[in-house]
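**Student:** Pasting the sequence and the predicted coordinates here, then a few questions.
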Amino acid sequence: MSQPIPANQKSTGVAYLLWLFLGVLGVHQFYLGKTGRGLLYLFTFGGLLIGVLIDLFTLPAQVRQVNTELAVGTR
């Protein structure tokens, strides 16, 4: 059984669901608080799909980085 996620922490599962259904719109990047990258994806159709494909492999590391920044208080 997985442990509950604190309110301010981001979930990898939620990020992947957003990526799967709304990835080309950058919604997963907005979820992670990366507004600039989210806007880039929104206006370039997911970085011409290249950014979305890269996120398939790097999303867990992105979530870990954001959660670490949230825990430390730098975000």
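**Tutor:** In hand now; what should we look at?
**Student:** only C-alpha atoms for contact and neighbour calcs from this point on.
**Tutor:** Fine.
**Student:** Tyr31 contacts Gly13, doesn't it?
**Tutor:** No: counting by Cα atoms under 8 Å, Tyr31 does not reach Gly13; the two are 11.8 Å apart.
**Student:** And here is the other one:
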Amino acid sequence: MYNQLSNEEKMLVNLEVANNKKSVGVSYLLWFFLSSLGIHRMYLGRKFSGVMLLILTIIGWVTLAIFIGWIFLVVVAIWVLVDAFLLPSIVKAANDDLTEEYARKIIAYKA
């Protein structure tokens, strides 16, 4: 859809994306400090998986006293570790989605 735009429209889309794009650095900061709460995923627009990570963490801590919670917390730890390697590609996908969203808006405005 982005390729259908004129050069001026592409410049406008690029300007909007530059102003609103997601940052790898911010993503890693959120991952480092709040990873088990899923905040880094919510920041990148993956709200469902961020909320699932939060729910798993809460269930893990609540059920830790009955010795089941460690299973949930191990799952969260593995998920968070994998996210450390996936963050750059997730940020790129979020920024690509943002580009397509702005391109769709311009095309809809022209119509």
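**Tutor:** Looks like it came in fine. In this text the structure is predicted, and so the values were computed from the model without any measurement.
**Student:** Fetch the TM-score of the aligned pair.
**Tutor:** TM-score of the superposed chains, computed with TM-score structural alignment, normalised by the length of structure 1, equals 0.85; 70 aligned residues with a Cα RMSD of 1.8 Å.
**Student:** higher neighbour count, Tyr31 and Gly13 of structure 1?
**Tutor:** Tyr31 (17 against 12; other Cα atoms under 10 Å).
**Student:** Now do the helices in structure 2.
**Tutor:** Along structure 2, counting by DSSP state H, helices occupy 7-20, 24-34, 39-43, 47-62, 69-110.
**Student:** Tell me which of the ones you listed is the most buried.
**Tutor:** Most buried of the helices of structure 2, by mean neighbour count (mean count of other Cα atoms under 10 Å): helix 39-43, with a mean of 21.
**Student:** now it: which residue numbers in structure 1?
**Tutor:** Alignment of helix 39-43 of structure 2 against structure 1: residues 27-31, by TM-score structural alignment.
**Student:** residues contacting the residue nearest the centre of structure 2?
**Tutor:** Nearest residue to the geometric centre of structure 2 (Cα atoms, centre = their mean): Leu44, 2.1 Å. Contact partners of Leu44 of structure 2, counting by Cα atoms under 8 Å, 6 or more residues apart in numbering, are 22, 27, 90-91, 94.
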